[in-house]
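In: Need coordinates for the below:
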Amino acid sequence: MDAKKYLQRIKVSADRNLDLEYLAKLQSGHMLNIPFENLDVTRKTPIRLNTDFFSEKILERGRGGFCYELNGLFQLLLSELGFQSRLISCTVKKPDGWAREDSHAAILVYLHQLPYLVDVGFGDSVRQPLPLTGEEKTDVSGTYRIKATAEGKFDLQRFEDGKWKILYRFSDRPVQLDDFHDACLFNQTSPESHFTHGDLATIATKDGRITLSGLTVTKSEESRKNKFELSVGKKKIFFSGNLT
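Out: Okay, here's the model as predicted:
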């Protein structure tokens, strides 16, 4: 992987200070410049768990990806820069229960032996490293914390409507990219996977987020949301509104 090209893509300069501030800058830069998207899934283009494949797609072709691609490549960058990092598996909490177990990939980064959750592949979520201590962190997307469970795992939580909502559950056990083979195949092919139900592309902005879902574009800024419908012609797709 070309770390220099990666840093150029996320608009972050190289830095020898491998501290929390630089880690946060890397995470924010990634989320502001590389989209989360499932366009290969809906077009039935196979996604292989291979960082060379991820690098060619994201760095050479300027694409985005979903969690295995984004966090898989970002963890490799962190390791090449000198951070102590490893992939972990997570189970996403849905409104009606839990998603497939251990089917989401995220990252733990250790700074002075203290672990921080870093995730650039979960769409609209925390934009800064989050310690596993329960400390609350707030950014433009919300207020977050990590709560330890009685079973020795951890819950990523966001404060919504006056209460803490679980986004996903994880353990600090290290995993390899290949460990997600079955989950990656499931998320590309199963009708139970929400990635197979239509196009999704979303990217963070300084003040919010822009999301394409099907033919609907949503631009969020702080507490405001504007929606625009796309109309499909023979060869072109047109906005029916103005994103500015």
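
In: alpha carbons only for contacts and neighbour counts from here, please
Out: Will do.

In: quick one: the helices in this protein?
Out: 3-9, 20-33, 39-42, 51-55, 67-81, 181-189 (DSSP state H).

In: List the buried residues in the first one.
Out: Neighbour-count burial for helix 3-9, counted by 16 or more other CA atoms under 10 Å, picks out 6-7, 9.

In: Among these, which one sits closest to Thr42?
Out: If you rank those by distance to Thr42 using CA to CA, Arg9 comes first, at 25.0 Å.

In: okay but the closest one is in contact with Leu32, surely?
Out: No: applying CA atoms under 8 Å, one finds Arg9 not in contact with Leu32, separated by 10.2 Å.

In: I'd like the distance between His112 and Ser79.
Out: 15 Å (CA to CA, to the nearest Å).

In: Neighbour count: these two, which is higher?
Out: Ser79 (13 against 9; other CA atoms under 10 Å).

In: Next up, the contacts around the more buried one.
Out: Going by CA atoms under 8 Å, 6 or more residues apart in numbering, Ser79 touches Ser85.

In: rerun at 10 Å
Out: 85-86, 109 (CA atoms under 10 Å, 6 or more residues apart in numbering).

In: do the same with Gly214
Out: 197-201, 229-230.

In: List only those of the residues you listed flagged as buried.
Out: 199-201, 229.

In: Which ones among these map onto strands?
Out: Assigned to strands by DSSP state E, the following of the buried ones among the contacts of Gly214 qualify: 200-201, 229.

In: before we move on, the earlier item: turn the buried ones among the contacts of Gly214 into TSV, including distance to Lys147.
Out: Shown next, in TSV, are the buried ones among the contacts of Gly214 (distance: CA to CA, whole Å):
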residue	distance to Lys147
Asp199	33
Leu200	29
Ala201	29
Glu229	39
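
In: If we only consider these, which is nearest to Leu18?
Out: Ala201 (30.8 Å).

In: Pretty sure that closest one sits against Ile210.
Out: Yes: counting by CA atoms under 10 Å, Ile210 is a contact partner of Ala201 at 8.4 Å.

In: and for comparison, fold this next one:
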Amino acid sequence: MNSSQVEAYLRRIGAERPQKPTGRALRGLQLRHLRTVPFENLSIHLGEEIVLEEERLLDKVIGRGRGGFCYELNGTFGALLAALGYEVELLAARVYGVEGRLGIPYDHLALRVRTAEGETWLADVGFGAHSHYPLSCTEREEQTDPVGVFRVVAAGPDAAGPDAAGVSGGPAGSGDLDVVRDGRPQYRLETRPRVLGDFAAGAWWHSTSPLSHFTRSLVCSRVSDDGGRVTLSGRELKTTAGDGTRGTRELETDEEVLTAYRERFGIELDCVPAVRNRNLDF
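Out: Predicted coordinates:
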């Protein structure tokens, strides 16, 4: 990233350039990113090509004011952090699904970030409803976040214990970690560094396969300013306030949907996306 791209990115998330790549600054950057850049899969249903190249992703997030899913969001956020002086590594993960089964290889992209103080954090702005702040990669005890209690533990039932992993998801690789939220495993993280191009097959599968939940549903979601969340799933607008108060409203017209995208997420669309695999049953 060049300096103008860095400044444009910081304006996009409403953040000032940190003087040093510290852990405190990283916390602020992650939260601002979650509040301003939505987790969304609209490109899949709008017929837009998803290309895991830094310039293309930056153009989408900065130039077009869009969001994306994990490969796009953590791919661009990692580029920003590296440009700000952090040491950043891309890590592959497999997401825990139904009955504790692990997803495909390169199912998810997360970031391992080292700060000026020598701390190592797991940063993730691309897992939908997840921690608001980075998680320590070295701490094995509970880590409290506004949305729950997290643990980062050695993978596998023998290492993590039944309360941490809770399920069997297949053999763990050497050094794999399970990211656990409120006692439920979220994803299994490999600790070997990857490059963005390694995730192309995972992005292709999630954007084309009828077995992928991304091709069967529409989602656009972000953290709200009060620490809650606002989500548009198709025509259903869901809000959760910071105090836990929930609201749901069905949007009846296309104009209402387009207005919600614009006013709630800053996304300008010419047409309402339509789910491509709505009638498939798998």
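
In: Just give the TM-score of the two.
Out: After superposition, the two chains reach a TM-score (TM-score structural alignment, normalised by the length of structure 1) of 0.91; 236 aligned residues with a CA RMSD of 1.9 Å.

In: Buried ones from the contacts of Ser79 of structure 1, can you make that a PyMOL selection?
Out: The buried residues among the contacts of Ser79 of structure 1 can be selected in PyMOL (16+ other CA under 10 Å) with this line:
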select buried, resi 85+86+109
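
In: Of the contacts of Ser79 of structure 1, which are still contacts in structure 2?
Out: Checking the contacts of Ser79 of structure 1 against structure 2 (both residues aligned by TM-score structural alignment, their matches' CA atoms under 10 Å), the contacts still present are 85-86, 109.

In: Okay, and which of those map to strands?
Out: Residues of those located in strands (DSSP E): 85-86, 109.

In: now those residues in a markdown table, with distance to Ile237 of structure 1?
Out: Putting those into a markdown table (distance: CA to CA, whole Å) gives the following:
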| residue | distance to Ile237 of structure 1 |
| --- | --- |
| Ser85 | 41 |
| Arg86 | 40 |
| Val109 | 41 |
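
In: from the residues you listed, which single one is nearest Arg100 of structure 1?
Out: Arg86 (21.1 Å).

In: Identify the residue nearest the aligned partner of that closest one in structure 2 in space, chain neighbours excluded?
Out: Aligning on TM-score structural alignment places Arg86 of structure 1 opposite Glu89 in structure 2. Closest residue to Glu89 of structure 2 in three dimensions, ignoring its sequence neighbours and counting by CA to CA, 6 or more residues apart in numbering: Arg112, at 5.2 Å.

In: what's near enough to touch the aligned partner of the one you found in structure 1?
Out: Using TM-score structural alignment as the criterion, Arg112 of structure 2 maps onto Leu108 of structure 1. With CA under 10 Å, 6+ apart as the criterion, the residues that contact Leu108 of structure 1 are 75, 84-88, 114-119, 129-132, 171-174.

In: now the residues you listed: which count as buried?
Out: Among the contacts of Leu108 of structure 1, those classed as buried by 16+ other CA under 10 Å are 75, 84-88, 115-119, 129-132, 171-172.

In: What's the local residue count around Lys93 of structure 1?
Out: Neighbour count for Lys93 of structure 1, taken as other CA under 10 Å: 18.

In: Show the contacting residues for it.
Out: With CA under 10 Å, 6+ apart, Lys93 of structure 1 has these contacts: 99-101, 155-156, 165-169.

In: Among these, which lie within strands?
Out: Per DSSP E, the subset of the contacts of Lys93 of structure 1 in strands is 155-156, 165-169.

In: Can you pick out the most distant pair from these?
Out: Farthest pair in those (CA to CA) is Lys165 and Arg169. Separation: 11.4 Å.

In: shared neighbours, the two?
Out: By CA under 10 Å, 6+ apart, Lys165 of structure 1 and Arg169 have these common neighbours: 93, 155-157.

In: Among these, which one lies nearest to Arg16 of structure 1?
Out: Leu156 (29.7 Å).

In: Counting neighbours, what do you get for the alignment partner in structure 2 of the closest one?
Out: When structure 2 is aligned by TM-score structural alignment, the residue opposite Leu156 of structure 1 is Val179. Using other CA under 10 Å, Val179 of structure 2 has 26 neighbouring residues.

In: Contacts only, for Val179 of structure 2.
Out: Listed by CA under 10 Å, 6+ apart, the contact partners of Val179 of structure 2 are 93, 95-96, 122, 135, 137, 150-155, 164-165, 185-189.

In: what's the equivalent of Gly28 of structure 2 over in structure 1 in contact with, if anything?
Out: With TM-score structural alignment defining the correspondence, Gly28 of structure 2 maps onto Lys25 in structure 1. By CA under 10 Å, 6+ apart, the residues touching Lys25 of structure 1 are 10-13, 127-129.

In: Give the burial count for the counterpart of Thr196 of structure 1 in structure 2, as a bare number.
Out: By TM-score structural alignment, Thr196 of structure 1 lines up with Thr215 in structure 2. As a burial measure, Thr215 of structure 2 scores 21 neighbours (other CA under 10 Å).

In: Please apply the same query to Gly134 of structure 1.
Out: Using other CA under 10 Å, the number of residues around Gly134 of structure 1 comes to 16.

In: Check whether Leu243 of structure 1 really touches Ile210, as I assumed.
Out: Yes: using CA under 10 Å, Leu243 of structure 1 is in contact with Ile210, at 9.2 Å.

In: I'm done for today, thanks for sticking with me.
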